[in-house]
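[1] how would this look folded up:
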Amino acid sequence: MDMMTVDLSRLQFALTALYHFLFVPLTLGLSFMLVIMESVYVLTRREIWRTITRFWGTLFGINFVLGVATGLTMEFQFGTNWSYYSHFVGDIFGAPLAIEGLMAFFLEATFVGLMFFGWDRLSRVGHLIVTFMVALGTNLSALWILIANGWMQNPVGADFNPATMRMEVSDFTAVLFNPVAQAKFVHTVSAGYVIAAVFVLGVSAIYLLKGKWVSVAKRSMAVAAAFGLASSLSVVVLGDESGYALTDNQKMKLAALEAMWHTEPAPAGLTLFGIPNLKTHHTDMEVKVPYVLGLISTRSLDRPVIGILDLVETAEHRIQSGVAAYDAVEKLKANPQDLAARAQFEAHKRDIGYGYLLKKYVADPRTADAALIQKAALDTIPNVPVMFWVFRLMAAIGFAMIALFALAFVLVSLRKAEHTRWFLRLCVLAIPLPWLAAEAGWVLAELGRQPWAVEGVLPTFMGASSLTVGQIWVTIVGFTLLYGTLAVIEVGLLVKTIKTGPYASKFGRMHDAEEASPLQSGGLAGPAE
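    Just a heads-up that it's a prediction; the model follows:
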């Protein structure tokens, strides 16, 4: 396999995935915020809440369409750019994606039209149920996709079959309840809720600064403050759970994001700041908080955290075992009845993926010498500086979001938010931050499992299709132009909708059209009804 083809295929998938992930989190969060807003409308029957729900629902719809369009492109790439990957793990990886399409996508696609066009055709409760079904479908879609992705990070419930040369399901229940997948789902969904809350908070702040749609903005900000505070706290708590899942399933990723070259004796400390040095295998200017990493990753004070170099040594032994598994597979190809080869395979099958790491350097892993085995073992180290800094960027933004929403909740509760200009400006400036954290999280998850397409099972370079460099460049340029155009259209529609403001009520009244901002009038805005 030409490594340039592999690298370009990875680049193309990364670009489309990062672009797709700009829209998915906002869709996840806005869907349930709409349920909350419409629930208030159903309970109070106050017309302003209907206006609020329809306004944010329009922004949800614009974002939803582009999320669907970019998601379809990603799924096609498994067949076009990663055909051997699809062949090798399709029995397992394809099932959650198929269920996502049949269950979640059809559910949200069925009800999303009713949500937009059923306001005057359904009862209040009936329309609320429709909105809830859209939110449920949207979040179920994320669940099944993250079950598929979680299996790539921790391939449980499947075994390699030497007769078919593929991974096959042995326990689908284990695939569904994969601890890595469950941790990723709750953490990712909570991050989406934070993104939506910041978006609503920021747009509401813009309205309050400009003195437009004040009653709509105040109520929207109140929902966003409470929803965002709960979500931002859950992101940190559930991120801690993700860190614990890494200890048992992805030790190298955990060591890399901490730039922990050597095993840290218990209780391990968490590095707040440092400069990873790839030459000396040391972290310069290191500032640590004692005990914290041990508590997060092992839930104990007496278990060490394994370092990068010790994990490389372990990888060398697993590569040697993988060579034995590869040898057994080749013998079984020649004679499926070879009982000795079958026993050899069963003893070493867990490590056959490590044997495949050598195919980057030699056609037959059995011909590799000790130097090549050591070289392949070093390939199991991801990009440590990128992992180290991306994790700290994500964590810093996460704690900043908790502070922002705690401040917003206090000011909204005291009815001072609309009077505090510096706070409103802060809300506007904060809009891009959770998106940056979400993209950083994706980079951390996907870069951290390299060199694996499926952790410990299939190296990334083996999964790519036999495409030419020119073919991939054509699609990269094409997708960039297409997605660039769609981004301009989507942002333009969002800005236009925000400038236009909320819908009129069904009685024809435009809420707050003439209402002065408290920043301008010096007093609180009156009720809209």
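[2] contacts, neighbours, all on C-alpha from now
    Will do.
[3] mind checking how far Ala197 is from Met285?
    Using C-alpha to C-alpha, to the nearest Å, Ala197 is found at 37 Å from Met285.
[4] neighbour count: the two, which is higher?
    The neighbour comparison of Ala197 against Met285 (other C-alpha atoms under 10 Å) goes to Ala197, with 29 against 10.
[5] now that one: how far from Ala370?
    Distance, Ala197 to Ala370, by C-alpha to C-alpha: 54 Å.
[6] repeat that for Tyr193.
    Here the criterion is C-alpha to C-alpha. By it, Tyr193 lies 50 Å from Ala370.
[7] and for Thr420?
    According to C-alpha to C-alpha, Thr420 and Ala370 sit 67 Å apart.
[8] the more surrounded of those two?
    Thr420 (15 against 10).
[9] what ranges do the helices span in the stretch 201-350 of the chain?
    Taking DSSP state H, counting those that start in this stretch as the criterion, the stretch 201-350 of the chain contains helices spanning 214-249, 251-257, 292-298, 308-334, 339-348.
[10] which residues does stretch 288-296 contact?
    Outside stretch 288-296, the residues within contact range by C-alpha atoms under 8 Å, 6 or more residues apart in numbering are 240-241, 243-244, 266-273, 300-301, 303-305.
[11] just the ones of these in strands?
    Those of these mapping onto strands are 270-273, per DSSP state E.
[12] and for comparison, fold this next one:
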Amino acid sequence: MIDMTVVDLSRLQFAATAMYHFLFVPLTLGLSVLMAVMESVYVMTGREVWRRMTLFWGTLFGVNFAMGVATGIVMEFQFGMNWSYYSHYVGDVFGAPLAIEGLMAFFLEATFIGLFFFGWDRLSRVGHLAVTWLTALGANFSALWILIANGWMQNPVGSTFNPETMRMEITDFMAVVFNPVAQAKFVHTVSAGYVTGAMFVISISAWFLLRGRHVDLAKRSIAVAASFGLASALSVVVLGDESGYTATEHQKMKLAAMEAMWHTEPAPAGFNLFAIPGDKENSFEVQVPYALGLIATRSISGEIPGILELVQTAGQRIRNGQIAYAAMEAVRADPSDAKARETFAATWKDLGYALLLKRYREDVVNATPEEITQAAFDTVPGVAPLFWSFRLMVVIGFYLIAFFATAFWRASKHRIGTNRALLWIALLSLPTPWIAIEAGWFIAEYGRQPWVVEGVLPTFYAASGLTLTDLSISLAFFLTLYTTLAVVMIFLMLKTIKAGPKAAADWIDGAGGSRFVPEGAAAFPDHR
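    Here you go, the predicted model:
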């Protein structure tokens, strides 16, 4: 029997490391593009203040990038430590985009970030600008390949199961790359990263203005970040709608749980603006008629199945999966059994549903109706956490649109530094993009449960055979390590921010020179 305590601790450990790592990824995406935009303006205008902006925000980008690398490496090792059967079962598919990410994206980003810091006196203006843009491109490519891998876990296309090797194998790599779920997740996640970078720049710049320091740099930074952030925040909403549409097509249970929709409603379904989810029923709900059906299906006739109806469908797939499981065992016993191979080829896509029964008995073919019913209800993720996480993300998303619109309007009127209330709002709003992003990541991963690969491999079946002692020690170690890294990260960020743009520029000039300072110009003239 499966020890669910071991599975839960394994999940907790991966969730802690993944969500901590994801604190750094969005800021890397956003700051990389913003500093490339700032350096582009510097190259076009020659104004030194834009170079100082690039150096200052680039220094903060470097600190964040280093922490992201340190936390991301641990996650890679967990696939072998905590999820060894997952690595065996789907490693042929999942490992390909991860390998490409390392070879194509991470090395690109890591190489050019070094040139960014140490190449100022060794490259021409245009050459260094190309380096900065390539750094941003590497960061975005990295996100692309990671989300292709993750998107396959949400919608496992372009692959098939080989009963002889007991592994998933790629049959169409282009289908994996152009997986609609992966593409929707990529553009949505990257846009959210841009929003995070924009809010970070605005919040720190607002702090400078509140203290009357580095005024010219802060105002220009806010002007760039406000326009960039407004466009990105609007994109997040539009692209989030696309993510919801793909969930309607490929992850019906996740969508139903997010909306706490227990029963299939007449099309178009209403949107639960507020609800108190219970077991198999909501005790209270306030609906917006037709809204969910129109958003999720983009039609007035498209039907969205409810949770309980999807449980019945899962039960049917479990029974079909039992046939696949029996055929798989027959093929393994006699590879020349053509009839068994034919049966398996027709039913293998439901094999993962049969594996849900492994939680209750080893011989899944002989499972009782009660066990099948239990396994079918296991396909329902936690409704209340998903319901409220989604609404928290949406509320913050619309707040950020309003905030960036206000900041953009005031910046365009050259009045960004005259309203101290808005500056305080900007400073206090710093955590909001991270809260929304973590909520979104939680929805994506928790909403997929009980699957580590949707419909293919149950999470409990993918875990390594570790002991509670092993997991407790490693979990305590990782939490201690990550807490230490968090303290170091905050210390370095605050130290860099308090020191200001001049200190960042002095450090980089000491490492890579100041080739681009016009002859005879003051070292850091605010008026330029």
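[13] can you give me the TM-score here?
    TM-score for the superposed pair, counting by TM-score structural alignment, normalised by the length of the second structure: 0.96. Supporting figures: 512 aligned residues with a C-alpha RMSD of 1.0 Å.
[14] wait, what's in contact with Ser464 of the second structure?
    Contact criterion C-alpha under 8 Å, 6+ apart gives 81-85 as the residues in contact with Ser464 of the second structure.
[15] now Val186 of the first structure. Nearest residue, chain neighbours left out?
    With C-alpha to C-alpha, 6 or more residues apart in numbering as the criterion, Val186 of the first structure has its nearest non-adjacent residue at 6.7 Å, and that residue is Leu238.
[16] burial count for that neighbour?
    The burial count assigned to Leu238 of the first structure is 20, neighbours taken as other C-alpha under 10 Å.
[17] now the ones in strands among the contacts of stretch 288-296 of the first structure: which count as buried?
    Among these, those buried by neighbour count (16 or more other C-alpha atoms under 10 Å) are 270-271, 273.
[18] next, the contact list for the closest residue to Val383 of the second structure other than its chain neighbours, please.
    With C-alpha to C-alpha, 6+ apart as the measure, Ala257 is the residue that lies nearest to Val383 of the second structure, at 4.9 Å, once sequence neighbours are left out. Taking C-alpha under 8 Å, 6+ apart, we find Ala257 of the second structure in contact with 307, 380-384, 386-387, 447.
[19] what of Trp441 of the second structure?
    When contacts are taken as C-alpha under 8 Å, 6+ apart, Trp441 of the second structure is in contact with Met19.
[20] report the angle between the axes of the host helix or strand of it and helix 215-250?
    Trp441 of the second structure belongs to helix 432-446 when elements are defined using DSSP states H and E. Computed with axes from the mean of the first three to the mean of the last three C-alpha atoms, to 10 degrees, the direction of helix 432-446 of the second structure lies at 20 degrees from that of helix 215-250.
[21] how much does helix 432-446 of the second structure stray from the first structure?
    Following superposition, helix 432-446 of the second structure is found to deviate from the first structure by 0.5 Å on average (mean C-alpha distance after the TM-score superposition for the first structure).
[22] same for the following helix or strand past that helix, what does it pack against?
    Reading on from helix 432-446 of the second structure to the C-terminus, the next helix or strand found by DSSP H and E is strand 451-453. When contacts are defined as 3 or more C-alpha pairs under 8 Å, 6 or more residues apart in numbering; DSSP states H and E, strand 451-453 of the second structure sits against helix 125-154, strand 457-458, helix 459-462.
[23] redo these as TSV? Include mean neighbour count and distance to Ser227 of the second structure.
    Putting these into TSV (neighbours: other C-alpha atoms under 10 Å; distance: least, C-alpha to C-alpha, whole Å) gives the following:
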stretch	mean neighbour count	distance to Ser227 of the second structure
helix 125-154	23	18
strand 457-458	24	43
helix 459-462	22	42
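[24] right, and the ones you listed - which one's nearest Val487 of the second structure?
    Of all those, helix 125-154 sits nearest to Val487 of the second structure, with 24.3 Å by C-alpha to C-alpha.
[25] compared with the first structure, how much does that closest one deviate?
    The superposed helix 125-154 of the second structure is, by mean C-alpha distance after the TM-score superposition for the first structure, a mean 0.4 Å from where its aligned residues fall in the first structure.
[26] what residues of stretch 93-109 of the second structure count as buried?
    93-94, 96-98, 101, 104-109.
[27] give me the contacts around it.
    Under the criterion C-alpha under 8 Å, 6+ apart, residues 134-142, 145-146, 148-149, 152, 159, 168-170 lie in contact with stretch 93-109 of the second structure.
[28] which one of the helices of the stretch 201-350 of the first structure lies closest to Val175 of the first structure?
    With C-alpha to C-alpha as the measure, helix 214-249 is the member of those nearest Val175 of the first structure (14.0 Å).
[29] corresponding residues in the second structure for the closest one?
    Mapped onto the second structure with TM-score structural alignment as the criterion, helix 214-249 of the first structure occupies residues 215-250.
[30] was I right about Ala136 of the second structure contacting Ser32?
    Yes: counting by C-alpha atoms under 8 Å, Ser32 is a contact partner of Ala136 of the second structure at 4.7 Å.
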